[in-house]
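Engineer: I would like to see how this sequence folds:
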Amino acid sequence: MKEGGYVKKFRFGFRCILAIFVVVFIVTFQNSVQADSVIDEARYYIENYYVEPVSDNVLNAATIQEMIKQLNDPYSEYFSKQEQQDFVDSIDNKMCGIGVYIQVVKDGVLVNNVISLSPAEKAGIKSGDIILSADGKSLVGLDSTEASSYIKGSEGTSVKLVIKRNDKEFDFTVERKEISVPTVTGKVLNGHTAYIDITSFGEDTSKLFTEELQNLRMQNPDSYIIDLRNNGGGYMSTALDIAGNFVGKQPAITVEDRSGSRVRYLASDKGSIIDKPVIFLTNKNTASASEILSAAVKDYKKAFFVGSTTYGKGVAQQIFGLTDGSYLKLTVEKFFSPMGNTIQKVGISPDFKVDDDNLSLKVAELLSGKCVKTYDKSGYIKANINGTDFEINLNTAKDDSHWTAFKYIIENVDKSKIYIGTDKGWIKAPEEYFNNVYQFLYSDYKILTASNNNEKNKVFTVTFNKNLDSDSLKDNSKFEIIDANTGERVAFDIKKIAGNKINLVPKNNLQSGETYLVRIFGTLRPFSVK
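Structural biologist: Below is the predicted model of the structure:
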């Protein structure tokens, strides 16, 4: 696969790849270097291709491993043939194993997720299971790389696992198979926002992105969210190709070689660009190819960025194949945004900082809302963030999953730039609203009572201005108990204690000291809530 201008720089055949946190060019050795040993080959490449001149201490080291160590470069490595293949497979989301995502815990490794149709799913392994051992090897105390090395293996082999589930232990024998997980997935959020998640820039990612984009366009979304969180890279050509969907055929990366010469490379011409509002999600693990795409999109102001500053990986590695089948990965170039902005050790900063990954997507969903009415803005608020106006649907903000994200927005945006929607347009948000965020969410605040510093077994007594008929007590949907911090709705029972009084009795203990809201719907009018 040829890679723009890069192919002109070498007389070797190669594939261009961008690994996790690394921009890489793979070069197949073709006897172009006259050397007496593999160590001499490595020495030649280090001396002639490393991004900066190297000292004699590096070149005179006795082994390739020692030369790499002397470079003091976290991105330069020496690979065995198998390690190189694993490296490439990781870019394409390919693995040979049982098909689980794991997390190290005290007892072993927790199964966070089971891949659909994988051997693990077919064997009956479930999310939440804890793998205690693999083929008799305890996984307790191992890091995720070590633990996964015992679970993975050659296709067709089996692994015997001991799994703990609800304090009981079970034995599983699972056959390992090659598993390929799509690097692009998409869906429509809240009925109007197209969400595309790119986990890696693999060989077929551009094709998958195009297919997903076409599918979502048919559903006529109002906006897009592109999720690059925890995306450590992939093929550079894929990043440049996908960039064309946002910036068109314009320079998308600037590369500087060891001599200081700079060249700018174009994004692909896709024929058209996305013409709806776009939000990019990034975090500290958004790196390499993800930063190439992000930098291009941000330089041309084609998206609003939510999340945290990216990893800051702005140097490129080239992989040289050695005659014994091993590989040498060396830093050979630096790269910059199309406008020349530095990425290395700097990264790409968000327009709205949200460090919590569990929160950033929900924030982006709220910022993707839009009031379709021309004058009547009731049911929305408007927030101006970093010069961009966002119209937030309060019905979405009220639900459990978005409540905390809404609070975060209100607490982290300049108060003078937040407006309340009315049937006549926008008005400045009253100062008192910022003391009790739930006032933004409910226009019927007068019939909403906040109860503070609750005990965990709190019972809410509601007194009305008139006696209640029995029908008023049959439908729990006329009442809500809401955790003011998280928006979580509390399950409860209704008990009548007098003609005009009822008790709302939570089914589970409340959080001590937490503030809860009691809301009454419809024509019911409370006199007090205690």
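Engineer: please count neighbours and contacts with C-alpha atoms only from this point.
Structural biologist: Fine.
Engineer: neighbours around Ser149, how many?
Structural biologist: Residues contacting Ser149 under the criterion other Cα atoms under 10 Å number 11.
Engineer: before we go on, could you also do this sequence so I can check it against the first one:
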Amino acid sequence: MKNNSRWLLPLFAMLFVLLPFAASASASAEPLEDIRQLIRNYYVDDVPESVLQQETAQEITKHLDPYSVYMSAKEYQGFVNGIEQRIIGIGVVLKEDVKGIKVTSVIPKGPAERAGIQPGDVITHVEGRGLVGKSVQTAVSWIGGPESTTVSLVLERAGQTKPITMSITREVITMANVESTMLGGNIGYIRLNSFATESATEVNQAIQSLPSAEGWIVDLRNNGGGYITVAQEMTGFFPKAVGAFRIKEKQGKPISYKAIAQPNKFSAPTHLLINAYSASASEMVAAAVKEQKLATLYGQTSYGKGTMQSMFDFTDGSVLKLTTARFYSPGGQAVDKIGVKPDVITEKEAELEVSHHAQLVGKWQGYKAFPKLSKVATTKKFTVEMNAAMNWNNLDKGAVQLIQLGGAESAVTIEVTDDRTLTVTPKKPLVSGESYVLAIHPRWKGNNDHSMKQGIYVDITVK
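Structural biologist: This is a model prediction of the structure:
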């Protein structure tokens, strides 16, 4: 499974955060006075009366922080849909590419899959606008749009000389909130896309589905948050977790919240991935994990949204989302406008590769690193030459592993060249632009019946 920086279409607001409760307020045709009083009572900072006396809810909230907003019933449903991973789009996962924006995967049965879009396709134009040099965020905003509307795309596909033009209708898509797989080398990978209602249940199931994992990578990149209790539950997957976070409301002292222990745990060495779009509840978990040394953080400093929102609902279905508290790490470290800095800073979109490599090397204690092979051909064959004559009669082919970083183990064939040399040939071509590691485990014996003393590995990049 190769999954770099991941974006959905359309990209739901990165700042979806916490719904700790929904208090009812009396309503009228214009709940303006109720809104004013709720802000006086609960908004995290004092607000001047001159602001509160504005004539509409929108005019009032625009003077507050960016996360406080008055929503109609329809807008609120869209907000909840985003947290629960119900989105409107075409169903693709994207990353930046020199030729435009590359499709890294396609959502099964979604509009893009039905239209024939394939992983590896590069979107070069949206509605006639070029994507070369544009960010994924820009592509998301151009490709996204209302349900049942269409978007025109131009794509390039490997092996085809002419561009492909197609028009796709946007639809409601329910995304998997928790994704899991076993990466090469028995490293369990779990991605959480939002802190949604059933997230803890689904993560428990994901851990159970990977019983042979010898290490874990938990991915919170681009996760904008969700429900506050889910942050407590997620922290509870780490065996030694005690605290989850602290909350300080407008009035009163900070209150500490403990991690909620889960039936299944990340019981092997664990890495946590974050980036600049990991926000709110993601930062709660990251701050708790880093402070209590529960896992090693990889990536870039997180967004820095250390505030909590509460929902106040009115009888007409409209909702006031209001910032009512700031949160801190269990030990009291601030997050707002600061973010959480990883233990290991990586380049953007390299987080998974770097983490996977570190997990593998951590397992291969005492192995010798050979010089890196750079820009090899996709059809590359590898020659393994021993420094002594070997007994290949009982050749253990499991002693050779070729692992795509961020992905699965690649199947290989092994042929004996002579009593010192083997040829390792991948059964499928290597993926252009990706990185691999070839490991030789010390399971072979020489003609003198002496076993290999040391394993080796070599890092590989494909041109």
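Engineer: fetch the TM-score of the aligned pair.
Structural biologist: The TM-score (TM-score structural alignment, normalised by the length of structure 2) is 0.69; 373 aligned residues with a Cα RMSD of 4.0 Å.
Engineer: map Glu33 of structure 2 onto structure 1.
Structural biologist: Matched by TM-score structural alignment, Glu33 of structure 2 corresponds to Asp40 in structure 1.
Engineer: need the strands for the stretch 1-150 of structure 2, in chain order.
Structural biologist: Taking DSSP state E, counting those that start in this stretch as the test, the strands found in the stretch 1-150 of structure 2 are 22-24, 69-71, 86-89, 92-97, 100-106, 122-126, 129-130, 150-156.
Engineer: the second one maps to which residues in structure 1?
Structural biologist: Yep, that's strand 69-71 of structure 2 we're talking about. With TM-score structural alignment applied, strand 69-71 of structure 2 matches the range 77-79 in structure 1.
Engineer: now that stretch on structure 2. Mean distance?
Structural biologist: Comparison of stretch 77-79 of structure 1 with structure 2 after fitting gives an average deviation of 2.1 Å (mean Cα distance after the TM-score superposition for structure 1).
Engineer: contact partners of that stretch?
Structural biologist: Here stretch 77-79 of structure 1 makes contact (Cα atoms under 8 Å, 6 or more residues apart in numbering) with 64-65, 68, 326-330.
Engineer: go on, stretch 99-113 of structure 1?
Structural biologist: 114-115, 118-121, 126-133, 138-144, 147, 179.
Engineer: same question, stretch 184-193 of structure 2
Structural biologist: So stretch 184-193 of structure 2 is contacted by 85, 177-183, 199, 203, 206, 210, 212-223, 356, 359-360, 403-405, 407-409 (Cα under 8 Å, 6+ apart).
Engineer: of these, buried ones?
Structural biologist: 85, 177-178, 180-183, 199, 203, 206, 210, 213-223, 356, 359-360, 403-405, 407-409 (16 or more other Cα atoms under 10 Å).
Engineer: where does Phe219 of structure 1 land in three-state SS?
Structural biologist: If you look again at residue 219 of structure 1, you'll see it is Gln, not Phe. coil (DSSP: H, G, I helix; E, B strand; the rest coil).
Engineer: separation between Ile60 of structure 2 and Gln54 of structure 2?
Structural biologist: Ile60 of structure 2 is 6 Å from Gln54 of structure 2, where distance means Cα to Cα, to the nearest Å.
Engineer: and these two? which has more neighbours close in?
Structural biologist: Between Ile60 of structure 2 and Gln54, Ile60 has the larger neighbour count (other Cα under 10 Å), namely 22 against 15.
Engineer: which residues are in contact with the more buried one?
Structural biologist: 51-54 are the contacts of Ile60 of structure 2 under Cα under 8 Å, 6+ apart.
Engineer: redo that, cut-off 10 Å
Structural biologist: Applying Cα atoms under 10 Å, 6 or more residues apart in numbering, we find Ile60 of structure 2 in contact with 32, 35-36, 39, 47, 50-54, 68-70.
Engineer: try Pro31 of structure 2
Structural biologist: By Cα under 10 Å, 6+ apart, Pro31 of structure 2 lies in contact with 25, 56-57, 314-316, 318.
Engineer: of the residues you listed, which stay in contact in structure 1?
Structural biologist: For the contacts of Pro31 of structure 2, the aligned pairs still in contact in structure 1 (both residues aligned by TM-score structural alignment, their matches' Cα atoms under 10 Å) are 56-57, 314-316, 318.
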